[in-house]
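J.: prediction below, plus the sequence it came from.
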Amino acid sequence: MTSAVDVTVSREAGDWAEDADWLAERAALAALGATYDDADGPAELSVVLADDALVHRLNREYRGKDKPTNVLSFALTEAEEPDPEEGVPVMLGDVILAYETVAREASEQGKAFADHMTHLVMHGVLHLLGYDHESDDEAEEMEALETRLLATLGIADPYAANHQPPDQ
């Protein structure tokens, strides 16, 4: 795991379990450990545990989609930005999860809530780091990475039975 990135988890809304903070941090650090180069310097990101109402509002305001979704990622850096000042953390962005949608999807897909949540946090963090699934090739690359990272945590391939990327 990477030590150069500080992950902050906050609870804004939703009926999240006690271990949700730990699960979110573990998932974010697992994704970062495989994709973020410590040589790039310190960085920060946040994971926000929210509910459908908050995510619905954000999805409508920032993406023009008038519905809740499972996870939103708001990257705060772009590849074209100049290198940050040495020692000053780069703000990678925010990953925001909607409790009711995550719980419903886990139930519908027959997955443990913790496993589905872990997958969605990883998915969101990978978006912050530039991964996407707009093309088939990008989707294959991102899904393969997610599957490999989840396996290191003992979580089954989330795409094995339901080949759909998380809503973004």
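T.: Yes, it's here.

J.: alpha carbons only for contacts and neighbour counts from here, please
T.: OK.

J.: can you give me the strands for this structure?
T.: Using DSSP state E, the strands assigned to the chain run over residues 5-11, 43-50, 71-75, 90-98.

J.: could you redo those strands as TSV and give each row mean neighbour count and distance to residue 22?
T.: Below are the strands of the chain laid out as TSV (neighbours: other CA atoms under 10 Å; distance: least, CA to CA, whole Å):
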stretch	mean neighbour count	distance to residue 22
strand 5-11	18	8
strand 43-50	21	11
strand 71-75	22	17
strand 90-98	23	14
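
J.: wait, what's in contact with the closest residue in space to residue 107 that isn't next to it in sequence?
T.: Counting by CA to CA, 6 or more residues apart in numbering, residue 107 lies nearest to residue 113, which is 7.6 Å off, once chain neighbours are set aside. Listed by CA atoms under 8 Å, 6 or more residues apart in numbering, the contact set of residue 113 reads 102-103, 106-107.

J.: pull out the buried members of these.
T.: Among the contacts of residue 113, those scoring as buried are 102-103, 106 (criterion: 16 or more other CA atoms under 10 Å).

J.: hang on, the earlier thing: separation between the residue nearest to residue 107 and residue 20?
T.: 10 Å (CA to CA, to the nearest Å).

J.: distance check, the spatially most central residue of the chain against residue 82.
T.: In the chain, the centroid-proximal residue (CA atoms, centre = their mean) is residue 124; its distance is 2.3 Å. Distance, residue 124 to residue 82, by CA to CA: 23 Å.

J.: before we go on, here's another structure to hold up against the first:
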Amino acid sequence: MAISVCVIGAMAAEPIGEDQWERWFAIWATQMAIDQSIAPCTELTLKFTDDVEMTVLNRTYRQQDRPTDVLAFAALEADIPLIEDSEPVYLGDIVIAVPTAARQAADQNHALARELAWLASHGFLHLLGWDHPDECQLQAMLSQQETLLGLITHDLDIFPPAVLL
């Protein structure tokens, strides 16, 4: 499964590099291709930002005047098409507020890398059409996120717990 990930603001999300993100999304896309028809070549943007910009985005698109941890903007409204030619399908954008992610990681005593991966997997599922309007669908989505994180656990175990400065 080929996936191209354009990472914006990567310095805010250290120590995870762009190559690492691309590898993780490729693993996740391969896993999800088992359950869904995903085009063999896809692209997405992963943006790391601060709470100020995230508040603006959350206010603009969700009418909530506060920061949130992750937002996803799917490029496709329908199911992801299975396309036979070599043109990549643009899935959309995932935006993560690093300060919020750092607070959540510290609160849960795990590495910032784990929290960022958790949020990225959540955004990725939204780009694939998953949603959680009710408790049942939320639990299904969280379970799928656990599955996706389980595929990269060996990578995440090298990162220390988050510490807020």
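T.: Okay, I see it. Note that this is a predicted model, so its numbers are computed, not measured.

J.: TM-score for the pair, please.
T.: The TM-score (TM-score structural alignment, normalised by the length of structure 2) is 0.79; 152 aligned residues with a CA RMSD of 2.6 Å.

J.: longest helix of structure 2?
T.: In structure 2, with assignment by DSSP state H, the single longest helix is helix 18-35.

J.: can you tell me what residue 29 of structure 2 aligns to in structure 1?
T.: Matched by TM-score structural alignment, residue 29 of structure 2 corresponds to residue 32 in structure 1.

J.: contacts only, for the closest residue to that match other than its chain neighbours.
T.: Excluding its sequence neighbours, the residue lying closest to residue 32 of structure 1 (CA to CA, 6+ apart) is residue 2, at 6.5 Å. For residue 2 of structure 1, the contact set (CA under 8 Å, 6+ apart) comprises 29, 32-33, 36, 38.

J.: now those in CSV, with distance to residue 45 of structure 1 and neighbour count?
T.: CSV is the format used below for the contacts of residue 2 of structure 1 (distance: CA to CA, whole Å; neighbours: other CA atoms under 10 Å):
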residue, distance to residue 45 of structure 1, neighbour count
29, 10, 22
32, 10, 22
33, 13, 17
36, 12, 18
38, 14, 15
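
J.: which of those sits closest to residue 88 of structure 1?
T.: Closest approach to residue 88 of structure 1 among those (CA to CA): residue 38, at 13.1 Å.

J.: re earlier: buried sites along the longest helix of structure 2?
T.: 18, 21-30, 32.

J.: neighbours of residue 68 of structure 1, just the number please.
T.: Residue 68 of structure 1: 22 surrounding residues under other CA atoms under 10 Å.

J.: distance-wise, check it relative to residue 12 of structure 1.
T.: Residue 68 of structure 1 is 15 Å from residue 12 of structure 1, by CA to CA.

J.: now do residue 88 of structure 1
T.: 27 Å.

J.: one more: residue 80 of structure 1?
T.: 32 Å.

J.: more crowded one of those two?
T.: Using other CA under 10 Å, the more surrounded residue of residue 80 of structure 1 and residue 12 is residue 12, with 13 against 6.

J.: for structure 2, what spans make up the helices?
T.: Under DSSP H, structure 2 gives helices at 18-35, 51-62, 98-108, 112-127, 135-150, 153-156.

J.: still on that earlier bit, out of the strands of structure 1, nearest to residue 152 of structure 1?
T.: The nearest among the strands of structure 1, by CA to CA, is strand 5-11 at 19.5 Å.

J.: for that closest one, name the packing helices and strands.
T.: helix 20-35, strand 43-50 (3 or more CA pairs under 8 Å, 6 or more residues apart in numbering; DSSP states H and E).

J.: let me have these in a markdown table, extended by distance to residue 93 of structure 1.
T.: Output for these, formatted as a markdown table (distance: least, CA to CA, whole Å):
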| stretch | distance to residue 93 of structure 1 |
| --- | --- |
| helix 20-35 | 12 |
| strand 43-50 | 5 |
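
J.: between these, which one is closest to residue 139 of structure 1.
T.: helix 20-35 (16.1 Å).

J.: residues in contact with the closest one: which ones?
T.: Contact with helix 20-35 of structure 1 is made by 1-2, 5, 7-10, 47, 114, 117-119, 121-122, 125-126, 129, 149, as judged by CA under 8 Å, 6+ apart.
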